[in-house]
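Asks: Could you look at this predicted model? Sequence included:
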Amino acid sequence: MTAESTEIISYLEPSIADDYRNWDDSASWLLGYSFLPLALGLDRLPDTRLLDLGCGPGEVTRWLADRCNARITAVDTSPTMIALADEHAPHERVEYRLSEDGRLSFLADGEMDSAMACFLFTCVDGEDQIREIITEVARVVRPGGRFTILVPNPDQVSGAVFEGFKRGEDGARYEPGELMPVEVQRTDGSWTTIKNRYWNRDTYRTALAKAGFEGPVKELAPVLADTEGVADPALRGDRAWERERTAAPFLLLTATR
């Protein structure tokens, strides 16, 4: 496993946004995205209005629109990502929108039934920014609506190796907001190294509470056995999934407005 480059990840840079589509996201699909309908309760909400914050190139957005018959407003701050989504993941029930200032000014108060943010906050520099983003989500989600945050599991760092990626340096410990190297495999077998911000559970829980999301925050930390009846069996492929049998690479945090 060798790293090609090291840089603070920014999907505003066209080269990084383009390269993102070549990353091996097998683990994200099997143990992350597949659990979004469960966390959000989308199967019980036909024709739901869903906000996808930080939609990237739109593959997950399009899948959810089909899987859950959702009407989705998908938002990103990267013009390149929105262009990729429009080109490669168009859908009649999806509207892709560019947010130039991180605000959702094109959405009214309480307009959305639910919202999600997948791997967004590892690219956010400060806790104040995280709170501002979540407060804006709280504004546009109706009372009783859910907000699910899908993040790398904060317990799995210090050189944790999963299928397709490695998080952190061996033996290192990270404080909230600290930059952490992540080695990512591409679909062609090559590797690249990026840097993400490390945030712990308390960061998200505090921001959710301050924004007005009430009640306990529910957690899902799926391991391989949990995928039975949830994820498409084909997603397992022919990979070993050794660490994923006992350690959850991702965490889904869900709060109710």
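Replies: That came through, no problem. Numbers count the residues shown, from 1 in each chain.
Asks: alpha carbons only for contacts and neighbour counts from here, please
Replies: Fine.
Asks: quick one, strands of the chain?
Replies: Assigned strands in the chain, in chain order: 49-53, 71-76, 94-98, 112-118, 141-152, 160-162, 165-167, 179-185, 191-197, 214-220, 250-256 (criterion: DSSP state E).
Asks: got the end-to-end distance for stretch 115-131?
Replies: Distances were taken as CA to CA, to the nearest Å; on that basis the terminal residues of stretch 115-131 are 15 Å apart.
Asks: What's the local residue count around the closest residue to T254 other than its chain neighbours?
Replies: The spatial neighbour of T254 that comes closest, neighbours along the chain excluded (CA to CA, 6 or more residues apart in numbering), is T148 at 4.3 Å. Neighbourhood size, T148 [other CA atoms under 10 Å]: 24.
Asks: Contacts only, for T148.
Replies: L36, A39, L40, A115, M116, A117, L252, L253, T254, A255 (CA atoms under 8 Å, 6 or more residues apart in numbering).
Asks: Now the helix ranked longest in the chain: buried residues?
Replies: As far as residue count goes, and with DSSP state H defining each element, the longest helix of the chain is helix 127-140. Counting neighbours by 16 or more other CA atoms under 10 Å, one finds that the buried residues in helix 127-140 are E127, I130, R131, E132, I133, I134, T135, E136, V137, A138, R139, V140.
Asks: In addition, the following structure is provided for comparison:
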Amino acid sequence: MKITVTEDQAPLDYDQDQVAQQYQEAKQQLWRSRIEEPSLMRLIGDLRGKRVIDAACGEGYFTRRLRQAGAAEVVGFDISERMIELARSQEAHDPLGIAYRVEDARTVVPQQSFDLVVSAWLLVHAQTREELQEFCDGIASRLRPGGRFVTLTTNPDVYFFRPRPDYRKYGFEMTLAEHVKGGAPIRFTMHLEKADLEIVNYYLPLTEYQEAFRRAGFRDFQLHPLHLAPDPAGRDDRADWEDFLKNPIMILFDCVKAE
């Protein structure tokens, strides 16, 4: 079975129970633990004493990691009620002192004073520069002056990879629109144990990201390379990941809210 979102359909509804659970299952694919998680956590760095928000936290995968890594306070929020239910269920089973709430990252809130906002796969939902600006403004309102934003998002350059790589050996496929333009879909089909899950992200050029964060009051916008964690079994398997690392589906960047 395959859950599909075509170009003229609404975005995937993460409040559907099946979709939320499949998204949770997709977090267990090997590239997540070998590249996604170590890359993001390495960029985040020392969390001791920090007040942290995980924006668009989903079922709380990275939220838990932030707390386990030493953050003094962690709040996770997501627009999906079902995702927050899953996160709260995990918190009830294994309490870490994390607060979860249903919230839209685009909402500008009364000035908060968090040290760090982290998001994985949040900005991929912006189809226009106006929507992207809403996300950036919402993030800025949650940070103290000098606070940092760290994110992982879809690599806009996937539209320009030549030849286009085959990612099936990593557990997913990528499908692109015929013509690249702002808001063009980037579809990922995750091959899971019982069903395929198709997730739709959207293309905006990197310059749009840089400009949106500048307008939101951020500075020091920097891109960072991905990091491959060592094989748990001790094998030298870097060659197995060469296609992924040379043609990365995601980029990491951070920026700082101006003081």
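Replies: Arrived safely, thanks for sending. Source: prediction; values computed, not measured.
Asks: residue range for the longest helix of structure 1 in structure 2?
Replies: The aligned range for helix 127-140 of structure 1 in structure 2 is 129-142, by TM-score structural alignment.
Asks: so which of the strands of structure 1 comes closest to D238 of structure 1?
Replies: Closest to D238 of structure 1 of these is strand 160-162 (CA to CA; 14.6 Å).
Asks: And Q22 of structure 2? What does it align with in structure 1?
Replies: Taking TM-score structural alignment, the alignment pairs Q22 of structure 2 with D19 from structure 1.
Asks: Any idea how many residues pack against its match?
Replies: The local packing of D19 of structure 1 (other CA under 10 Å) involves 12 other residues.
Asks: Leaving out chain neighbours, which residue sits closest to L47 of structure 2?
Replies: In space, not counting the residues next to it along the chain, L47 of structure 2 is nearest to A71; the distance is 4.8 Å by CA to CA, 6+ apart.
Asks: Excluding residues flanking it in the chain, which one is nearest Q156 of structure 1?
Replies: Computed as CA to CA, 6+ apart, the closest residue to Q156 of structure 1 that is not its neighbour in sequence is P249, at 6.5 Å.
Asks: Not counting sequence-adjacent ones, nearest residue to the residue nearest in space to the middle of structure 2?
Replies: In structure 2, the C-alpha nearest the mean C-alpha coordinate belongs to A120, at 1.7 Å (CA atoms, centre = their mean). Residue nearest to A120 of structure 2 in three dimensions, not counting chain neighbours: L152, with 4.8 Å by CA to CA, 6+ apart.
Asks: tally of neighbours for the aligned partner of that neighbour in structure 1?
Replies: Structural alignment places L152 of structure 2 opposite L150 in structure 1 (criterion: TM-score structural alignment). Summarising burial for L150 of structure 1: neighbours were counted as other CA under 10 Å, giving 26.
Asks: wait, doesn't L150 of structure 1 sit right on F119?
Replies: Yes: in this structure, L150 of structure 1 is within contact of F119 by CA atoms under 8 Å, at 5.8 Å.
Asks: circling back: how about the contacts made by the residue nearest to Q156 of structure 1?
Replies: Contacts for P249 of structure 1 (CA under 8 Å, 6+ apart) come out as L31, P152, N153, Q156, F162, A221, P222, V223.
Asks: can we see that at 7 Å?
Replies: With contacts defined as CA atoms under 7 Å, 6 or more residues apart in numbering, P249 of structure 1 is in contact with P152, N153, Q156.
Asks: now Q185 of structure 1
Replies: With CA under 7 Å, 6+ apart, Q185 of structure 1 has these contacts: W23, D24, G164, F165, W191, T192.
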